[in-house]
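S.K.: Have a look at this prediction, sequence included:
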Amino acid sequence: MMTRREIGIGLATATLLPFPAHAARRFSVRDHGARGDGATLDTDAVNAAIEAASAAGGGTVVFPAGRYLCFSIRLKSRVTLLLEKGAVIEAADPTRHPGRYDLAEEGIDQLYQDYGHSHWRNSLIWGDGVEDVAILGPGLIHGAGLTRNGPGARWKAQTGERPLSMKDMPAKSIDELEPAAVAMRGQGNKAIALRRGRNIRLSGFAMLKCGHFAILATGTQALTITDLVIDTDRDGIDLDCVKGALVERCRVNTPNDDAIVVKASYALGEAIPAEDIVIRHCAVSGYDLGTMLDGTRGTTMRLAPDRDRPTGRIKLGTESNGGYRNVLVEDCTFDHCRGLALETVDGGILENVTARRLKMRDITTAPIFLRIGDRRRGPAGTGIGAIRGVLIEDVEAVGIDHRYAASIAGLPGHPAERVTLRNIRLTYDGGGTAADAALAPPEVPAAYPEPSMFGTLPSWGLFIRHAGDITIDGLTLATTKPDARPPFRVEDAPGLKVTRTPLWRG
C-alpha cells in the first residue's frame, strides 16, 4: 500500500508529466538493481526497469539521486524517464569499463551524410519508432564516456565535405577527428538519439559533454524540447527531417559546433523536408566547454576544430537534401558565437522561414548568412536548391568580427529570392583596410557553406550577390573603429528595394 507521502509525490508528478497516464505506474531503477554509485554499471538494471514499465502498458521509470553509470539505454513507447534532483546518468567509457554501446545499425548507406547522422543505436539513450515517450529533469545526463568523433560521408565527389578553413589541416589531424568506421564499434557518439518517433517530450534536465550530438532527432514527429541546459563538445540539438517540432527556453553552449540546427539529410534513404518547426526563447553560445554550466563563461578557446572562431549558433543546414519550410526562430540570444545561418547546398528548397527579435553579442563570423550552394551531395539528379520567402526582422548585434558582413549569397542563375531584412541594427568591430575594399570574393559554389568561405569581404556591413527581390527596410550599421571599406557591396541583385537605411547610397 502506498504511503501518504508516496501518494502525494504521485499526484504532484502526474500534474507535471507530459503523459499523465505514465504517473500511475512508477518503476524505480533501484528496485531493479541499480546502485547509482558511479562505479557499478547500471545498464542492465535501467533497461530492466524500462522493460517492466513497457510490459505494464506504460509508466514512469524513476532515477533517484545518484550517479548511474550506463552503456546504451533503450527507450520503449509509453515510458517516461524521470531524473530526480541529484540524479546523473553517466555515459560509460568502453576503454575503462567492461562493456560497449549497442552496435550501429547495419545496412544503412552512409553515402551522403556522416557517420553520426547515419546511426542511432550507438548512443547513451536511443529510441527507434517509439511513441509517447518523455525524458524529464531536473537531473543531469553526462556523456563522459562518449566520443565526439566519427568518419565522414562516403560521398565520391569529395567536394564541400569540410569548411575551406580546414584546407591546410594536416591529414593526421583530420584522421583523429574522422576515424574509420571500424574504430567506432562499441563506442557511443550521441547522448540521445531518436529515429522516426512520435510524441516525444524532453524537458527540464541538463546535459554535459555529449559527443557528436547531445540530441539527434531524425524523422521524428511531434517533438517538444523545453527548458534544457546543454553544454557540450560538438552539436547540441539536431532536428533532422523532423515535422512538428518545438524547441523552447533552452540554453545551448557548443563552442566546437552548432547549438540548435535544422537539417534535412538523406539519413533515412530519401529526401524528407524539415517542416513546421518553432525555436523560441532560446540562448545559444560558444563559451569554453563546461563554462556555461558552471557560470564562468570562459572565452579562452580561440578556434573551433574547423579553424574558424567559436561556433554555437542557430543554423539551417548543412545537410539540406529535403529542404526546409515553415520554420520560425524568435526571441533568441546569441553570445560569443557565430550568427544566424540559413543554408541550402544539397538541392533542397528553403522557404517560408522567419527569424525575429534576435539579440547577438560578440559575434565571431557574420551575424546573418544566407547561402545557396552547389555541393549537391545526393543521388544522381540532385539539383541546385532555392531560397525564397525569408523574413528576418528586429535583430540587434554588437561586437561583430569585422571580416564578415551580413551576407545574402546565391549563385549565378540561382538567386536567393524574396528576402526581407527589416529593423536590423548591426555594430561591427571595424578595422578593414583599403586593400580589403578591393577584394573580389570567389564564387566557390561547391564549397562547404561558412561566412569565411569568401574570405574577408569588400564591404563591412552588408554583402549581396546573386539575389532577386530583396527588401531592406530599416538597416542601421555602425563600427566601433574606422573601416576603410564601403558599408555595402551589391552585385547581381535585380529588384532590390532599400528604405530607412541611413548609410545607403543607391
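M.R.: Received, thanks.

S.K.: C-alpha from now on. contacts and neighbour counts both.
M.R.: OK.

S.K.: Residue 46 and residue 32, how far apart?
M.R.: 7 Å (C-alpha to C-alpha, to the nearest Å).

S.K.: Compare neighbour counts for these two and give me the winner.
M.R.: residue 46 (29 against 17; other C-alpha atoms under 10 Å).

S.K.: Please give the element, helix or strand, for that one.
M.R.: Residue 46 is part of helix 43-55 when elements are defined by DSSP states H and E.

S.K.: Name the residues of that helix that are buried.
M.R.: Buried residues in helix 43-55, counted by 16 or more other C-alpha atoms under 10 Å: 43, 44, 45, 46, 47, 48, 49, 50, 51, 52, 53, 54.

S.K.: Kindly report the same for stretch 427-438.
M.R.: Result for stretch 427-438 [16+ other C-alpha under 10 Å]: buried residues 427, 428, 429, 430, 431, 432, 436, 437.

S.K.: Off-centre distance for it?
M.R.: 31 Å (C-alpha atoms, centre = their mean, to the nearest Å).

S.K.: the helices in the stretch 51-200 of the chain, which residues?
M.R.: Along the stretch 51-200 of the chain, the stretches classed as helices by DSSP state H, counting those that start in this stretch are 115-118, 171-177.

S.K.: for the stretch 351-500 of the chain, same thing?
M.R.: Under DSSP H, counting those that start in this stretch, the stretch 351-500 of the chain gives helices at 434-437.

S.K.: Check it against this one:
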Amino acid sequence: MKFSVLFTICSFFYVVGFGQTYYNVIDYGAKRDSSIVATEAIKNAIEKAFEAGGGTVYFPAGKYLTGPIHLKSNITLFIDAGAELYFSDNFDHYLPMVPSRWEGTMVTNFSPFIYAYEAENIAIIGRGTLNGNGKKWWAYSEVHVKNSPESRWQKEFHKHNKEVLHPDLPGWVERGFLRPPFIQPMYCKNVRIEGVTIKNSPFWTINPEFCDNVTVDGVTINNPPSPNTDGINPESCSNVHIANCHISVGDDCITIKSGKDRSGRKEARPAENYTITNCTMLAGHGGVVIGSEMSGDVKKITISNCVFDGTDRGIRIKTARGRGGVVEDIRVSNVVMRNIKEQAIVLDMQYAKTVKEPVSDRTPRFRNIHLSNITAQGKQAGYLNGLEEMPIEEISFNDLVMDTELGFDIKEAKNISFNNVLINAAKGSAIKAQQVKDLQVRGLRTSEVFTAPILTLDNVQNVFITNTFPMATGSIFLKLQGADTEAVMLRANNLAKVKVPVSMSNEVKENAVVND
C-alpha cells in the first residue's frame, strides 16, 4: 500500500513537475483516439499557458489528429512516450498562409506543421512521435501544372508572392505549390527539440530560420524515399547545437544554409557557430551538407564523431555562380563513412552549370576548410571543383583512410594539403589535380594494387611531395601533364616499389620537376 501511494506521488510530480504548470490537452477537448481534429484544443491549451506566463502543454499517450500548431514564448510541447501527433493531410487546415522561408527564399506559404514567429524559450520534448502524414504532400512535388487550371492553393500562393516567384523560384512556379516544412521557428531565441521521433515530413523536417541558440538533441528522424524531406536544416541561425541524433531521410540528413541568391543576399544573415556531433546518418543524399543556398555566408562550423552509413555522399559543400556568400572556418573530424554511393567528400562550386563571369557579390567563396581523422569506403574519396575566377582555397586533409574505387579529383583550387593519408583507389589515381596551385602531399600511402598513376597532375604549379611510401608495384608514381605545369618538388620519398617514378607528357617543361 505504501509503495502504491509513493508511486502515485512520484508519477504526479513527473507529470505536474516542481514549479512547472502543465496543461493537458485532454482537458481542453483533445481526444487521444484521433476521433476529432485537435487543432483548436491544442491552441487553447497554448493560449492558456501563454497567458499565465508560460508552461508545458502535455500530450499523454494516445493518437492526436491535428492541423498546425503555433508556439508562443515560454511554451514547451511535451509529447509523452506512447503519444503520437498525427498531422492532417487536408491542405486547407494549413491556411491562412504565414511568413515563411522556402529553400532560401522569403515567401508567404502554407503554415508549417509546428511554427513559431519571434518567440523565445520554446521547446518540443518527450519520447513520443510526430507523424507528418506526408504522402499526399509528396505527390504535389512533381505535379506539372503548366497546361492545367490553377488550384485554389496555387492562386492563394501567387496572390501573396507576386514579387518573388519568377526571379527567385525558377522551376517551382510550374509545379503544384510549395509544401510547408514540418517544424519551422522563425526569428526565435532559445529553441530546444529533444527526444522525439519525427517521421513522414511533407518537406524539410526541422528548419529553424534566423534563430539564436538552437539545440536539437537525441531526435530520431525517419522519412522514407520522398522528395526534399531533409532532416535538420538550420538556416541563417547562430549558436546551433545538434547532437545524438539518428537520421534516415529522402534527401540530405543535416544541411546548413543561409539563403538563396537575391533573397539570401538581401537578408544577409549568416549561418554561424554550429556544432554537430555524435550523430548517425543512414539513407540520405548527403550526411552533412553545406549549401547550395549559402548566399548569406556559412562560418565557424564543427562536425565531429559522426557515422554515415549508406548516404549518397558524406560531407558535401556545394554552391554555384549567382549564390554569392562565403563558406569558411569549417572543421570536420572523427567521421566514419561506409557504403557511400558517390563521393565521401565534396566541395563543388559548380553545382549548377554556369559560365565564367566577373567577380562580384554573386561570386561564392570556399576557404579555410579542414578535414581530419576520417575513414571512408565507397565509390570516390573526394571531389573538389572550384571556379576559374574564384578557386577553392586553404583546404587540408589529415589522417585519412580512404578505401574507394576512385581517389581525389581536384580542379581550380589553391593551397591544398594532404598529410598522412592512405588512399586505395581501385580504378584511378589517388590524387588527380588540374589547374591547382600550391599543392602539398605529405605521407601518402597506397595499397599494392593501382592501375592508374598514383598522382596525376595537369597544369599545376608549386607542388611539394614528400615522405610518400606507395606500395603499388609496377605502377607510375607521378604523371605530369600540361604546358603550365612547373615547380614540382619531390623530397624524401620511398619509391622503391614503383616502376616509373615520374612520367611527363611532351608539353611539360624539362625543368618542371626537382627531385631532391
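M.R.: Received the coordinates, thanks. Keep in mind it's a predicted model, so treat the numbers as computed, not measured.

S.K.: Which position in the first structure pairs with residue 398 of the second structure?
M.R.: With TM-score structural alignment as the criterion, the equivalent of residue 398 of the second structure in the first structure is residue 422.

S.K.: and what of residue 232 of the second structure?
M.R.: Per TM-score structural alignment, residue 232 of the second structure is aligned with residue 237.

S.K.: Any idea how many residues pack against the equivalent of residue 101 of the first structure over in the second structure?
M.R.: Counting by TM-score structural alignment, residue 101 of the first structure corresponds to residue 94 in the second structure. By other C-alpha under 10 Å, 19 other residues sit near residue 94 of the second structure.

S.K.: Residue nearest the middle of the second structure, spatially speaking?
M.R.: The second structure has residue 255 as the residue nearest its centroid, 1.6 Å off, counting by C-alpha atoms, centre = their mean.

S.K.: Wasn't residue 156 of the second structure part of a helix?
M.R.: Yes: with DSSP: H, G, I helix; E, B strand; the rest coil as the criterion, residue 156 of the second structure is part of a helix.

S.K.: Kindly provide the distance from it to residue 265 of the second structure.
M.R.: 26 Å.

S.K.: Looking at those two, which is more packed in?
M.R.: Each of residue 156 of the second structure and residue 265 has its neighbours counted (other C-alpha under 10 Å); residue 265 has more, 21 against 18.

S.K.: give the contact list for that one.
M.R.: 259, 295, 296, 324, 325 (C-alpha atoms under 8 Å, 6 or more residues apart in numbering).

S.K.: Could you measure from the second one over to residue 319 of the second structure?
M.R.: As defined by C-alpha to C-alpha, residue 295 of the second structure lies at a distance of 9 Å from residue 319 of the second structure.

S.K.: Residues in contact with both of those two, list them for me.
M.R.: residue 364.

S.K.: Which one's more surrounded, these two?
M.R.: Each of residue 295 of the second structure and residue 319 has its neighbours counted (other C-alpha under 10 Å); residue 295 has more, 35 against 28.

S.K.: Tell me the counterpart of that one in the first structure.
M.R.: In the first structure, residue 295 of the second structure lands on residue 321 (TM-score structural alignment).

S.K.: need the contact list for its match.
M.R.: By C-alpha under 8 Å, 6+ apart, the neighbours of residue 321 of the first structure are 264, 265, 266, 271, 272, 273, 345, 346, 347, 348, 377, 378.

S.K.: May I see the buried residues of stretch 427-438 of the first structure arranged in TSV, with distance to residue 387 of the first structure as well?
M.R.: Shown next, in TSV, are these (distance: C-alpha to C-alpha, whole Å):
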residue	distance to residue 387 of the first structure
427	26
428	26
429	29
430	30
431	32
432	30
436	28
437	28
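
S.K.: any idea which helix or strand carries the residue nearest to the centre of the second structure?
M.R.: Here residue 255 of the second structure is assigned to strand 254-256, by DSSP H and E.
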